[in-house]
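[1] could you work out the structure for the sequence below:
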Amino acid sequence: MSEEDDPGAPGDYAERVLDTVDLIPAGRVMSYGDIAEWLGEGGPRQVGRVLALYGSGVPWWRVVRADGVLLPGHELRAIDAYRAEGTPLRSAGPASEGHIPRVDMRRARWDGRTPGADG
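    Here you go, the predicted model:
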């Protein structure tokens, strides 16, 4: 079945986004903008849209906002995955609602080159 036959099928750009997410090593993350930059097209919103529509089959928790704040509504599932993978987290301050940690982008960001390489 081709994309023309299935309008809900991911297009070429979406497939490249999903393939990129699959490359992110466990314990590392890329921002939505990092992925768009790495692909050389689109932007953070386009990457986010792809993940919202098709991201359930990839490690979606490895794609975060540039400030490391967790995806609203998915924080608990993401935190479980981060802890299981050893993703560096920063504690939320006491003024933060719910005291939910965020990803430590300085330590967790992946540059898209080699597993374990600091970006």
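[2] use CA for all of it now, contacts and neighbours both
    Will do.
[3] ranges for the helices of the protein?
    Taking DSSP state H as the test, the helices found in the chain are 12-23, 32-39, 44-54, 75-85, 105-108.
[4] so which of these is nearest residue 67?
    With Cα to Cα as the measure, helix 105-108 is the member of the helices of the chain nearest residue 67 (7.0 Å).
[5] tell me the buried residues in that closest one?
    105, 107, 108 (16 or more other Cα atoms under 10 Å).
[6] now show me the structure for the sequence below, then we'll compare the two:
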Amino acid sequence: MTPFTARVIAIIQAIPEGKVMTYGGVARAAGSPRAARQVVRILHSMSRKYKLPWHRVVNAKGRIALDDESGSLQKLYLLGEGVHFEVNGGIDLERFQFRPQPDPEDQLLPPLA
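    Next comes the predicted model:
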């Protein structure tokens, strides 16, 4: 597993109930601000194995990116955690976005190449 992948997993696991992060926000927090698509790939391939709260990650507009049954399930999970959706279907990121603080233990992780 790459250091970036390990950081993404740790960041997503740290998103508290009732909060969301954007794909780009996760990528930035993991040290690679242009890697939002990589975050999507990690969520898709590793959510089950690492029991990631995948439903707490949304797009940059605060909207659910999935357009199928999974998107409906994601909305139900978020509603169940107290996240409110606006009339346009988006989430108020000012209110519900999680902004992780730098973790002193990150000093122990290998730097991103």
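[7] before we move on, the earlier item: just put the helices of the first structure in CSV and tack on distance to residue 62 of the first structure.
    What follows is the helices of the first structure, written out as CSV (distance: least, Cα to Cα, whole Å):
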stretch, distance to residue 62 of the first structure
helix 12-23, 7
helix 32-39, 10
helix 44-54, 11
helix 75-85, 8
helix 105-108, 10
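[8] out of those, nearest to residue 65 of the first structure?
    Of all the helices of the first structure, helix 32-39 sits nearest to residue 65 of the first structure, with 6.2 Å by Cα to Cα.
[9] where in the second structure is the aligned partner of that closest one, by residue range?
    Aligned by TM-score structural alignment, helix 32-39 of the first structure corresponds to residues 23-30 of the second structure.
[10] dump the residue contacts of the residue minimising distance to the centre of the first structure.
    For the first structure, the residue lying nearest the average C-alpha position, counting by Cα atoms, centre = their mean, turns out to be residue 63 (0.8 Å). Taking Cα atoms under 8 Å, 6 or more residues apart in numbering, we find residue 63 of the first structure in contact with 21, 29, 30, 31, 32.
[11] am I right that the fourth one is in contact with residue 61?
    No. If you go by Cα atoms under 8 Å, residue 31 of the first structure and residue 61 don't touch, sitting 10.4 Å apart.
[12] which position in the second structure pairs with residue 79 of the first structure?
    With the correspondence set by TM-score structural alignment, residue 79 of the first structure lines up against residue 75 in the second structure.
[13] now for that match, how many residues are close by?
    Taking other Cα atoms under 10 Å as the criterion, the count of residues near residue 75 of the second structure is 21.
[14] please look at it and residue 63 and confirm they touch.
    No. Taking contacts as Cα under 8 Å, residue 75 of the second structure lies outside contact range of residue 63: 9.6 Å.
[15] shared neighbours, those two?
    Once Cα under 8 Å, 6+ apart is applied, it turns out that residue 75 of the second structure and residue 63 contact no residue in common.
[16] quick check, nearest of the buried residues of helix 105-108 of the first structure to residue 42 of the first structure?
    Within the buried residues of helix 105-108 of the first structure, the smallest distance to residue 42 of the first structure is 21.6 Å, found for residue 105 (Cα to Cα).
[17] quick check: that closest one touching residue 66?
    Yes. Using Cα under 8 Å as the test, residue 105 of the first structure is close enough to residue 66 to be in contact (7.5 Å).
[18] which position in the second structure aligns with the residue nearest to the centre of the first structure?
    With the correspondence set by TM-score structural alignment, residue 63 of the first structure lines up against residue 57 in the second structure.
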